[in-house]
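Chemist: the following block contains a protein sequence and its predicted model.
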Amino acid sequence: MKQQLVLVVLARLPAPGRCKRRLAVAIGALAAARVQAKLLAHTMATAKAWREISVNSTVLLAMGPAQGIGGLGLRMQRQFSRAFNSGASRVVLIGSDLPQLSVSDLANAYAHLDHCDLVLGPALDGGYWLVGLNRSNGSLFSGIDWGGAGVLTETIARANGIGLRAKLLPYRSDIDDVGDMAPWLDD
């Protein structure tokens, strides 16, 4: 049986007032939407480049209403369930706010899923920039305080509690507020 790799990009519409709300407080809704559009373009270009070198791979963009209703955990679980129910053997989910995202990040995540159940790309803010699974698990994302700084810690504890073997990728910084943009303002 062929291994089907699915990459899900979870993104907000790059429209003023609909994305990057914390960033918009400092730079305005229109500028924040422009940042979101650039980040989304980078993410999709990286996803396309990964797909071109990956056998039996699919990239799915879940933007806005396509994510369905509910909190982040429910929306993420929905995307994993859809992919696994469609025949995926390994699924990786990323957001669209990581300017450093590379093809090698994605390839490494899938490679680790050959030997572990869960892969997480930890973010400097206490969350994560990537999550991947090699099997569906409906309870991994429930009971997590998605707005807090302990998202990664809570997810790892949850994974350990349900018997998932996890691997961490390198820490990265995503863009949530104006302070997160400092490393990229000179580019």
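Modeler: On my side now, so go ahead.
Chemist: okay, CA-based contacts and neighbour counts for the rest of this
Modeler: Will do.
Chemist: now residue 152, nearest residue through space, not along the chain?
Modeler: Nearest in space to residue 152, with sequence neighbours left out and distances taken as C-alpha to C-alpha, 6 or more residues apart in numbering, is residue 127 at 4.9 Å.
Chemist: which ones are touching the one you found?
Modeler: By C-alpha atoms under 8 Å, 6 or more residues apart in numbering, the contact list for residue 127 reads 149-152.
Chemist: who are the packing partners of the lengthiest helix in the chain?
Modeler: Assignment by DSSP state H gives helix 29-53 as the longest helix of the chain. Under the contact definition 3 or more C-alpha pairs under 8 Å, 6 or more residues apart in numbering; DSSP states H and E, helix 29-53 sits against strand 5-11, helix 21-27, strand 57-63, helix 103-112.
Chemist: here comes the other one, which I'd like you to weigh against the first:
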Amino acid sequence: MTALAVIAKECIPGRVKTRLQPEFSAEEAAWIAAAALADTLGTVGALPSTRRILYFDGVAAPEGAAGWELLPQVGGSLDERIAWLFDAVDEPLLLLGMDTPHVDVRWFDPVFSGWSERNGDADAWFGPATDGGFWALGMREPAGALVRGVPMSTDRTGARQLERLTGAGMRVRLLPPLTDIDTAADVPAAARRSPALAELLRSLGTREFAS
């Protein structure tokens, strides 16, 4: 019994993936964000969750959200918005971002097989991002207080969040690290496991990226 949530924003040019510029235009960056979100929803949507929540900042939900429970994001900083969700859901919850469509869903088998003996009595799951943040956060007993106040979008965000979990006495199991789609250099590797993103890149033509 685990709820699944994806936190995302509406893919509007100039509002999403601005760090992909100047290699991509603002419009192309928005297309990349939309493709990443579509692939994320398509990939993780097949997981055996009890609820599928799109925690959304925007007006027009993506087509791939059909069948998902649309929950509008509250105002405030990112930590406050995430904390609100972890207070609002009263069952085990796994939260993912929209920037890792290349995730391997097999990693989640133990998360959705139960939160007791079968996965080592885990109280939390944590997916570190290679930039120092995190791409996944799960709690058996969701508690917004364990997120609220964590500084977001820094190279220490993941470490601070993990400290919050372990400091609360939680038994934390780690998911493999992933690289978010943050810069143009991150796009090709993600596209190799992201069909919509790969098709978009083909339509945009061949590009060179920094290694």
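Modeler: Ah, there it is. What you see is a predicted model; the values in this text were computed from it and never measured.
Chemist: can you mark which positions in the longest helix of the first structure are buried?
Modeler: Along helix 29-53 of the first structure, these residues count as buried under the neighbour rule (16 or more other C-alpha atoms under 10 Å): 29, 31-40, 42-44, 46-47, 50-51.
Chemist: any idea how far that helix is from the chain center?
Modeler: 13 Å (C-alpha atoms, centre = their mean, to the nearest Å).
Chemist: spit out the contact partners of residue 114 of the second structure.
Modeler: Residues near residue 114 of the second structure by C-alpha under 8 Å, 6+ apart: residue 1.
Chemist: residue 49 of the second structure versus that one, what's the distance?
Modeler: Applying C-alpha to C-alpha, to the nearest Å, the value for residue 114 of the second structure to residue 49 of the second structure is 11 Å.
Chemist: now do the shared contacts for the two.
Modeler: If you check residue 114 of the second structure and residue 49 against C-alpha under 8 Å, 6+ apart, the residues they both contact are residue 1.
Chemist: so what corresponds to residue 46 of the first structure in the second structure?
Modeler: Correspondence of residue 46 of the first structure to the second structure, assessed by TM-score structural alignment: residue 43.
Chemist: got the contact list for that match?
Modeler: Counting by C-alpha under 8 Å, 6+ apart, residue 43 of the second structure makes contact with 101, 105.
Chemist: can you redo the contacts of residue 127 of the first structure as a markdown table with distance to residue 138 of the first structure, neighbour count and secondary structure?
Modeler: Converted to a markdown table, these look like this (distance: C-alpha to C-alpha, whole Å; neighbours: other C-alpha atoms under 10 Å; DSSP: H, G, I helix; E, B strand; the rest coil):
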| residue | distance to residue 138 of the first structure | neighbour count | secondary structure |
| --- | --- | --- | --- |
| 149 | 23 | 14 | coil |
| 150 | 20 | 15 | coil |
| 151 | 17 | 20 | helix |
| 152 | 17 | 23 | helix |
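Chemist: of these, which stay in contact in the second structure?
Modeler: Here these are checked against the second structure with both residues aligned by TM-score structural alignment, their matches' C-alpha atoms under 8 Å, and the contacts held in both are 149-152.
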